[in-house]
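Asks: Pasting a predicted model and its sequence here:
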Amino acid sequence: MRSDVKHFNCEISGGIARISLNRPERKNPLTFDSYAELRDWFRDLHYADDVKVVVFGPNGGNFCSGGDVHDIIGPLVKMNTKELLRFTRMTGDLVKAMINCGKPIIAAVEGVCAGAGAIIAMASDLRIAAPDAKVAFLFNRVGLAGCDMGACAILPRIIGQGRAAELLYLGRSMSATEGLNWGFFNRMVEAGELEGVATELALRISEGPAFANMMTKTMLNQEWSMSLEQAIEAEAQAQAICMQTEDFNRAYEAFVAKQKPVFEGN
């Protein structure tokens, strides 16, 4: 998996990809270029065996301030409907690429996490917060609907319909404590511990069965649109496939030998 990206930071080591936005002086806003490059990178990730988990972290004390006012918002107000739809589909494709990349994503959120930044955290599989994290789906505050990049579909699944409606109608910030209590964040740690805790969690995931983790991520996202009977059948098929992997056999042999299994992802 390539790490020679231009519009965000990326480091790959030991099965973990650590990425962050690279404009800390402006609280890491997104641009047309960074949107597109992130989308393409996550699309390629689906086919990469050398990455088992992604940590999307902050830079300079902030996660992401959303779309850049001058580089994105300014040009958008001059576009026609066709051009605007091309842009909104492109941003939505980033979320779809994250969901379909086959690798667990951990968002380590510090400071500002607004607009599309809040969406990136939302689209991740696990979220860890520093106490100063402030998550704002602020589309309403700039004259837009809260239904952006899948927010009306995904956010209620995480924190509930009423809480999601409040955030999307008001555009207000959700504090780290609120996010923890509402289930948006899995845990809250001191800012100085954020990177270490995220890395520890990523290591634990990377040591697990990568193919089976991919299947878990797939089922978590696909089963929302299934009936219970469909979901149970889909899981039966998914688990039968996982039972044919070498990792399943490795786990059995390690159990018999009273050892810890070493998974290789196949």
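Replies: Looks like it arrived, so ask away.

Asks: Every contact and neighbour count from this point should use C-alpha atoms.
Replies: Fine.

Asks: quick one: contacts of the helix or strand hosting Y252?
Replies: Per DSSP states H and E, Y252 falls inside helix 246-256. Here helix 246-256 makes contact (C-alpha atoms under 8 Å, 6 or more residues apart in numbering) with 209, 242-243, 260-266.

Asks: okay, now the one to match up with it:
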Amino acid sequence: MTAFLNYEQQGHVVTLTMCQPERRNPLTGNTAVAEILAACEKIAADSSVRAVILTGEGPAFSSGGDIKTMQQQSFGDVDGMRIRDDYRSGIQRLPLALFNLEVPTIAAINGAAVGAGLDLACMCDLRVASDKAKFAESFVKMGIIPGDGGAWLLPRVIGMARAAELSLTGRMIDAATALQWGLVSQVVPPEELLNAANALASEIAANPPQVTRMTKRLMREGMHQSLASLLELSAAYQALAHQTADHREAVSAFLEKRTPEFKG
């Protein structure tokens, strides 16, 4: 079986490209989960990485679950508990890995992001899209539920009402609607997609990397913690931030009216 993910680093930015375009970059029935998890571990351990771009090769970002694999599960002699365990040990590890990855992630959505493909985009911190991209939380159309965390992720990105509209109808929306709804922050022509994603990644990567990682962690923790708990965590992180060389460099550069040089 061919590799699913291409890992490329330019400077402080890693680009992960899903490269099974002939299958529309599915997340099941292949090594997608294992390869994305391995990439997350590699990125987390590499202090030189300051931003990550996730994109797809070909006409689709990701088609989500592989239909042939679903057919084997649904029509074969597979116990329900086995399916449950497959989800828990398989695709459900993706949202946890990307949620816990402290390096900021940008989904560069080149084409259709459908089902788990849409949820994968929502696992990232930021999303930019080609004007050819389309989006659907289409599980209901296949007679299944969002088994990969979509029911938690999508409402936090676009709000409960919009998420319910997409999830309960299975409707597909275009890039312009995704921009209007706040699902993506930019829509650009296809040939400008990676340039736009790289510009955003470079802007992030220009900041102090340790503080950037802590800021992402705070925002993620804030999604499920109380204000009081988050303030306690913020105080601890701020104590660490004040002691970094990059903080001293930022203050010195501001006072000296020069561009700071952050080393992490």
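Replies: On my side now, so go ahead. What you are looking at is a predicted structure, and each value in this text was computed from that prediction instead of being measured.

Asks: Superposing both, give me the TM-score.
Replies: Scored against TM-score structural alignment, normalised by the length of the second structure, the superposed chains reach a TM-score of 0.93; 259 aligned residues with a C-alpha RMSD of 1.6 Å.

Asks: circling back: filter the contacts of helix 246-256 of the first structure down to the buried ones and hand me the PyMOL line.
Replies: Selection of the buried residues among those in PyMOL, burial being defined by 16 or more other C-alpha atoms under 10 Å:
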select buried, resi 209+242+261+263+265
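
Asks: Next, format the contacts of helix 246-256 of the first structure as TSV and append secondary structure and distance to V112 of the first structure.
Replies: Shown next, in TSV, are the contacts of helix 246-256 of the first structure (DSSP: H, G, I helix; E, B strand; the rest coil; distance: C-alpha to C-alpha, whole Å):
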residue	secondary structure	distance to V112 of the first structure
P209	coil	34
C242	helix	40
M243	coil	43
K260	coil	40
P261	coil	40
V262	coil	38
F263	coil	37
E264	coil	37
G265	coil	35
N266	coil	39
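
Asks: mind giving me CSV with the contacts of helix 246-256 of the first structure and columns for distance to A97 of the first structure?
Replies: Output for those, formatted as CSV (distance: C-alpha to C-alpha, whole Å):
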residue, distance to A97 of the first structure
P209, 21
C242, 23
M243, 27
K260, 33
P261, 31
V262, 29
F263, 26
E264, 24
G265, 21
N266, 23
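
Asks: ok, A164 of the first structure touching L155?
Replies: Yes. The pair A164 of the first structure and L155 passes the contact test of C-alpha atoms under 8 Å, sitting 5.9 Å apart.

Asks: which residues sit in contact with V187 of the second structure?
Replies: When contacts are counted by C-alpha under 8 Å, 6+ apart, V187 of the second structure touches 128-131, 175-176, 179.

Asks: any idea what F139 of the second structure aligns with in the first structure?
Replies: By TM-score structural alignment, F139 of the second structure lines up with F139 in the first structure.

Asks: In contact with that match: list those residues for me.
Replies: Contacts of F139 of the first structure by C-alpha under 8 Å, 6+ apart are 115, 145-146, 148, 168, 171.

Asks: and it, that one's in a strand?
Replies: No. Secondary structure of F139 of the first structure (DSSP: H, G, I helix; E, B strand; the rest coil): helix, not part of a strand.

Asks: so how far is E83 of the first structure from it?
Replies: According to C-alpha to C-alpha, to the nearest Å, F139 of the first structure and E83 of the first structure sit 19 Å apart.

Asks: And E200 of the first structure, by the same measure?
Replies: Computed as C-alpha to C-alpha, the E200 of the first structure to E83 of the first structure distance reads 43 Å.

Asks: cool, K6 of the first structure as well?
Replies: Shown here: K6 of the first structure relative to E83 of the first structure, a distance of 24 Å by C-alpha to C-alpha.

Asks: cool, Q237 of the first structure as well?
Replies: 42 Å.

Asks: same thing with R157 of the first structure?
Replies: 31 Å.

Asks: same question, D50 of the first structure
Replies: From D50 of the first structure to E83 of the first structure the distance is 36 Å (C-alpha to C-alpha).

Asks: Mind checking which of these two has more residues around it?
Replies: A direct count of neighbours by other C-alpha atoms under 10 Å for D50 of the first structure and E83 places D50 higher, at 15 against 11.

Asks: Which position in the second structure pairs with the more buried one?
Replies: Using TM-score structural alignment, D50 of the first structure pairs with S48 in the second structure.

Asks: helix/strand/coil for that match?
Replies: Following three-state DSSP, S48 of the second structure is assigned to coil.

Asks: from what I can see it touches Q10, true?
Replies: No. S48 of the second structure lies out of contact with Q10 (C-alpha under 8 Å); the separation is 10.4 Å.

Asks: A108 of the first structure belongs to a strand?
Replies: Yes. Assigned with three-state DSSP, A108 of the first structure falls within a strand.

Asks: Isn't it up against I128?
Replies: Yes. Counting by C-alpha under 8 Å, A108 of the first structure touches I128, with 4.9 Å between them.

Asks: what's the overlap in contacts for these two?
Replies: Common neighbours of A108 of the first structure and I128 are listed as 194, 198 (criterion: C-alpha under 8 Å, 6+ apart).

Asks: From N80 of the first structure, how far out is the most centrally placed residue in the first structure?
Replies: Residue closest to the average C-alpha location in the first structure (C-alpha atoms, centre = their mean): S124, at 2.0 Å. Distance, S124 of the first structure to N80 of the first structure, by C-alpha to C-alpha: 31 Å.

Asks: Spit out the contact partners of the residue of the second structure most remote from its centre.
Replies: The centre of the second structure is farthest from one residue, E256, which by C-alpha atoms, centre = their mean lies 37.4 Å away. Neighbour list for E256 of the second structure: empty [criterion: C-alpha under 8 Å, 6+ apart].

Asks: Pull the number of nearby residues for the closest residue to R187 of the first structure other than its chain neighbours.
Replies: Closest residue in space to R187 of the first structure, ignoring its immediate chain neighbours: I128 at 5.2 Å, by C-alpha to C-alpha, 6 or more residues apart in numbering. Neighbourhood size, I128 of the first structure [other C-alpha under 10 Å]: 27.

Asks: Mean per-residue distance, the helix or strand hosting I128 of the first structure versus the second structure.
Replies: Using DSSP H and E, I128 of the first structure falls within strand 126-129. Compared with the second structure after fitting, strand 126-129 of the first structure has a mean deviation of 0.5 Å; criterion: mean C-alpha distance after the TM-score superposition for the first structure.

Asks: hmm, who's touching that strand?
Replies: Outside strand 126-129 of the first structure, the residues touching it (C-alpha under 8 Å, 6+ apart) are 104-110, 121, 176, 184-189, 194, 198.

Asks: From those residues, list just the buried residues.
Replies: Buried by 16+ other C-alpha under 10 Å: 104-110, 121, 176, 184-185, 187-189, 194, 198, out of the contacts of strand 126-129 of the first structure.
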